[in-house]
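*Asks:* only the shape, not the letters, is given here:
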């Protein structure tokens, strides 16, 4: 299983809505660097990354397009 980053942000909250939507569709998600950015938020180089399984990437891209078009 390989995870692919689909979106990055300095703030975890920016990714939580999309993460929730993906999970409601049955897509496994992972927030990489979630705790690092909370404890080292003074360092602008750290970003939280929303990741999905490589096998779900096409479904995720279609869902993101649908969200952006509505």
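*Replies:* Cool, the structure landed. Quick caveat, the model's predicted, so the values are computed rather than measured.
*Asks:* CA only for contacts and neighbour counts going forward, please
*Replies:* Will do.
*Asks:* Three-state assignment for the residue sitting furthest away from the middle of the chain, please.
*Replies:* Distance from the centre of the chain peaks at residue 42, with 21.1 Å (CA atoms, centre = their mean). Recorded secondary structure, residue 42: coil (DSSP: H, G, I helix; E, B strand; the rest coil).
*Asks:* what about versus this one:
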């Protein structure tokens, strides 16, 4: 199983909201670089990445699209 980045942000809180929504729909998520950005927050080049497994990709994109339309 591989993980695919579906959204990037410098603002971790934004991705935590999306992660929570996806997990409530039964989709396992992972925040890549979560701790790196907390330690090295003075370097704007670091972004947190919201990742899902390739198996859940289609469902995750549907949930994100639904959130964007509301």
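*Replies:* Received it, and whenever you're ready, just let me know what you need. Values in this document were obtained by computation on a predicted structure and should not be read as measured data.
*Asks:* what's the TM-score here?
*Replies:* Scored against TM-score structural alignment, normalised by the length of structure 1, the superposed chains reach a TM-score of 0.95; 70 aligned residues with a CA RMSD of 0.7 Å.
*Asks:* gap between the residue farthest from the centre of structure 1 and residue 64 of structure 1?
*Replies:* Using CA to CA, to the nearest Å, residue 42 of structure 1 is found at 30 Å from residue 64 of structure 1.
*Asks:* and if you look at residue 55 of structure 1?
*Replies:* In terms of CA to CA, residue 55 of structure 1 sits 16 Å off from residue 64 of structure 1.
*Asks:* and what of residue 70 of structure 1?
*Replies:* Applying CA to CA to residue 70 of structure 1 and residue 64 of structure 1 gives a distance of 10 Å.
*Asks:* okay, these two: which has more neighbours?
*Replies:* residue 64 (15 against 5; other CA atoms under 10 Å).
*Asks:* now the residue nearest to the spatial centre of structure 2. Nearest residue, chain neighbours left out?
*Replies:* Centroid-nearest residue in structure 2, with CA atoms, centre = their mean: residue 50, separated by 1.9 Å. Spatial nearest neighbour of residue 50 of structure 2, excluding adjacent residues (CA to CA, 6 or more residues apart in numbering): residue 31 at 4.9 Å.
*Asks:* mean deviation, the host helix or strand of residue 6 of structure 1 versus structure 2?
*Replies:* Element membership of residue 6 of structure 1, judged by DSSP states H and E, is strand 3-9. Mean deviation of strand 3-9 of structure 1 from its aligned counterpart in structure 2 after superposition (mean CA distance after the TM-score superposition for structure 1): 0.5 Å.
*Asks:* matching residues in structure 2 for that strand?
*Replies:* Aligned by TM-score structural alignment, strand 3-9 of structure 1 falls on residues 3-9 of structure 2.
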